[in-house]
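Peer 1: the sequence and its predicted three-dimensional model are supplied below.
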Amino acid sequence: MSADWSQVPAAVLDEAGVLEHVGSPLREQRILRDGLAIVPRADRRVLAVPGEDRLSWLDSISTQALKTLAPGESSELLVLDPQGHVEHAASVLDDGETTWLIVDAADAEPLLTFLLRMRFRLRVTPRDASDELAVIGCRAPALAHLEAASPAGVPLVWRDLWPEIGIGGVGYAADEDHPGHGYGAMEVLVTRETEAALVRAAAAGEIAVAGVLAAEALRIAAWRPRWAAEIDERTIPHELDWLRTAVHLDKGCYRGQETVAKVHNLGHPPRRLVSVQLDGSDAVLPAAGAEVRVGDAVVGRLTSVAQHVDDGPIGLAVVSRRADVATPATVDTPDGPVAAALIEIVPPDAGAAASVPRLTRLSRRT
């Protein structure tokens, strides 16, 4: 059971018990970015996959090459449907005995159901470990305040490598000046007893805490896609530039691989992720899901939105491949349209692999 973060002074929790902020979301962004705060991630859950066949099995049913994942090494996977649409996403960490999957809360039960259905006769026993472990976000300096769980002797610290391009991956957004460089997010798995101790320390003012609003603003500014925000029933990984970290293009067969290969090698994704700079003069922040228009035409939808400490109101949107991002746009709100500028992340000619540079530098997975 999750610890009660409402004990922290000025804490504001949502209906699901997720700590949104502690009174100053913009200040919280600064201290979180600088590694001076931790962020409780009750919006994330943990699945455990012990068993001798765990890595080869997860390799066979996901987009990522995991057979040789070393203990303590961080990775990321997607599970696709037969048509290549994203169904599930997980951060991946192995400790030599168990593979730990960190997932958005709403995806935990569906992903576990899928894993249990796909076991066949293999030596794997997936389970929901959320009652055992909590997820705490941080940046490097704040890691010193956290005692990571280590049931097999390997501290369970997942490091987000975004936006670096992993072995077998490819990036569509320009690598130079990518705003995700320096993102440096981590997710630390701690026991529920340790989480309760963190609550007491935060309530006493011994450690600084930020809410998920701060973490989301930093994610959006880094152009980092998330299952709970950017995914719908039509999403393919190419649209979100997710081939960088979550897809290995040269591994063995898996469900949806044909679509991944065809779109990357022969075609273009039908939609693409863009960054959105919103007009903040009226202090109106559109909601995620709002329609994005260029002229009178609806070209897509806003998937994430935040008030950023440096950049003001920003968002991510998924728009049609043919949308003209150089033309001023608007985003619908109940109070009328808000002016917006669209900034290219995934270019319209993404795919056509001959024109895309392949960079491999993160790991030795094959």
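Peer 2: Perfect, I can see it now.
Peer 1: use CA for all of it now, contacts and neighbours both
Peer 2: Noted.
Peer 1: doesn't residue 55 fall inside a helix?
Peer 2: Yes: Residue 55: assigned to a helix according to DSSP: H, G, I helix; E, B strand; the rest coil.
Peer 1: what about it, neighbour count?
Peer 2: 21 (other Cα atoms under 10 Å).
Peer 1: where's it relative to residue 109, distance?
Peer 2: In this view, residue 55 and residue 109 are 20 Å apart by Cα to Cα, to the nearest Å.
Peer 1: try residue 315
Peer 2: 28 Å.
Peer 1: neighbour-wise, which of these two wins?
Peer 2: Using other Cα under 10 Å, the more surrounded residue of residue 315 and residue 109 is residue 315, with 28 against 16.
Peer 1: quick check, that one in a strand?
Peer 2: Yes: assessed with three-state DSSP, residue 315 lies in a strand.
Peer 1: give the contact list for it.
Peer 2: Residue 315 makes contact with 220, 221, 275, 276, 277, 278, 302, 303, 304, 305, 306 under the criterion Cα atoms under 8 Å, 6 or more residues apart in numbering.
Peer 1: dropping in the other structure now:
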Amino acid sequence: MSPSILLTRPGAVAATGPDDGVAAHYGHPVTEQRALERGIGVVDLPLVAVTVTGPDRLTWLNTLSSQVITDLVPGGSTELLLLDPNGRIEHAAAVLDDGESAWLITERQAAEPLAAFLDSMRFMLRVEVAQQPDTAVLGTSAAGPDLRGLAPEGSRPALTWTDPWPDTAPGSTRYGHPDADHPGTQWRARLTLVQRDHLTEVVTAAEAAGARLAGAWAWEAMRVSAWRPRLAREVDERTIPHELDWLRTAVHLEKGCYRGQETIARVFNMGRPPRRLVLLHLDGSEHVTPEPGEEVHSGERVVGRVTSVVRHHELGPVALAMVKRNLAADAPLTVAGIAAAQEIVVSPDGMGTGRPEPSQGPALRRRTL
């Protein structure tokens, strides 16, 4: 996919890595971050859409994914995970339905593999899978500007997805803080799908109404401070949802069989996830930050790796990292020689809320959440 037209804006600096193709910032990364926090920021995101169209779309997606999709109403928002047979995350997507098609919003690099997997699973069902390269994704705060009415007359109606994070949905569980105490409640995301040909016009209209264009760095700072996992950053070939506290919004524990469900149930009922997500507060006096992928050390021992690194306008340099579950919460840590202190995201005890009583056994359908 070609780079975004908004990279031609004055001051635009191109992002790299999974954000390639959009702007990291437009010359004022801290101001842009504050604009997002205030609810006036608009971000051109490195996300794309895959559609599933046809009368069987919701029931079919329901059989494949970790989430209950059958009761998704037009305009409603949810998210799903597609797992491998061992319960490891292969795909993640924000999902909304317009009454005719289910729109799956995912990472740019993941769209083609996602579409290929879905297409391979169609069999005789009445569904059609298609990538939507003509659709751009704009991000705002959920309390920010509504972009749906800004598209030019005659263009396709814009669709909006509201992030459920960090609410623990009915039928789900959490491995970290209660919803009311979770930092994700302080900033929630909204994604709006617009025709790529009209991207400039929509953003210009938003700016005329008081919005400010912001880059991917600002978006990532908000995401990391909300402890929000991202497929392109926090997920590797071993990741199971429990390690990221992703059961909150993406997994329904009482739905029927799907690939990877046995691992979801077994770890929830009887086991503990082998790793856990933490937020690392990095020593800001070094004036440098580690790169994603750097090892986390406790003394001479490697205890994890960094997945996302940002400079937050209030928290300073912070990172998300996956560490061993049994790492002590007060263990002194370093990343690339930089001192780090961990803030617990996923509880070290590895226990989800709403666990069944021992007499109930492991059956998922008998669990009271």
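Peer 2: Received it, and whenever you're ready, just let me know what you need. The structure displayed is predicted, hence computed values, not measured ones.
Peer 1: which part of structure 2 lines up with stretch 111-126 of structure 1?
Peer 2: The alignment of stretch 111-126 of structure 1 onto structure 2 (TM-score structural alignment) covers residues 114-129.
Peer 1: which other residues reach that stretch?
Peer 2: For stretch 114-129 of structure 2, contacts defined as Cα under 8 Å, 6+ apart pick out 50, 51, 52, 53, 54, 55, 56, 57, 60, 91, 130, 131.
Peer 1: how about stretch 276-296 of structure 1?
Peer 2: Under Cα under 8 Å, 6+ apart, the answer for stretch 276-296 of structure 1 is 298-306, 312-317, 319, 323-324, 327-333, 338-343.
Peer 1: read off where that stretch ends up in structure 2.
Peer 2: Going by TM-score structural alignment: stretch 276-296 of structure 1 matches residues 280-300.
Peer 1: so how far is the match of stretch 111-126 of structure 1 from its chain's centroid?
Peer 2: The gap between where stretch 114-129 of structure 2 is centred and where its chain is centred comes out at 23 Å by Cα atoms, centre = their mean, to the nearest Å.
Peer 1: go on, stretch 150-160 of structure 2?
Peer 2: Centre-to-centre, stretch 150-160 of structure 2 and its host chain are 25 Å apart (Cα atoms, centre = their mean).
Peer 1: and what of stretch 45-56 of structure 1?
Peer 2: Chain-centre distance of stretch 45-56 of structure 1: 20 Å, with Cα atoms, centre = their mean.
Peer 1: over to stretch 345-358 of structure 2?
Peer 2: That offset, for stretch 345-358 of structure 2, works out to 22 Å (Cα atoms, centre = their mean).
Peer 1: and the helices in the stretch 201-350 of structure 2?
Peer 2: Along the stretch 201-350 of structure 2, counting by DSSP state H, counting those that start in this stretch, helices occupy 216-225, 231-234, 247-250, 261-269.
Peer 1: geometric centre of structure 1: which residue is closest?
Peer 2: In structure 1, the residue lying closest to the centroid (Cα atoms, centre = their mean) is residue 226, at 3.7 Å.
Peer 1: and that residue, what's its match in structure 2?
Peer 2: In structure 2, residue 226 of structure 1 lands on residue 230 (TM-score structural alignment).
Peer 1: angle of the longest strand belonging to structure 2 against helix 216-225?
Peer 2: Determined from DSSP state E, the single longest strand within structure 2 is strand 301-312. Strand 301-312 of structure 2 runs at 130 degrees relative to helix 216-225, counting by axes from the mean of the first three to the mean of the last three Cα atoms, to 10 degrees.
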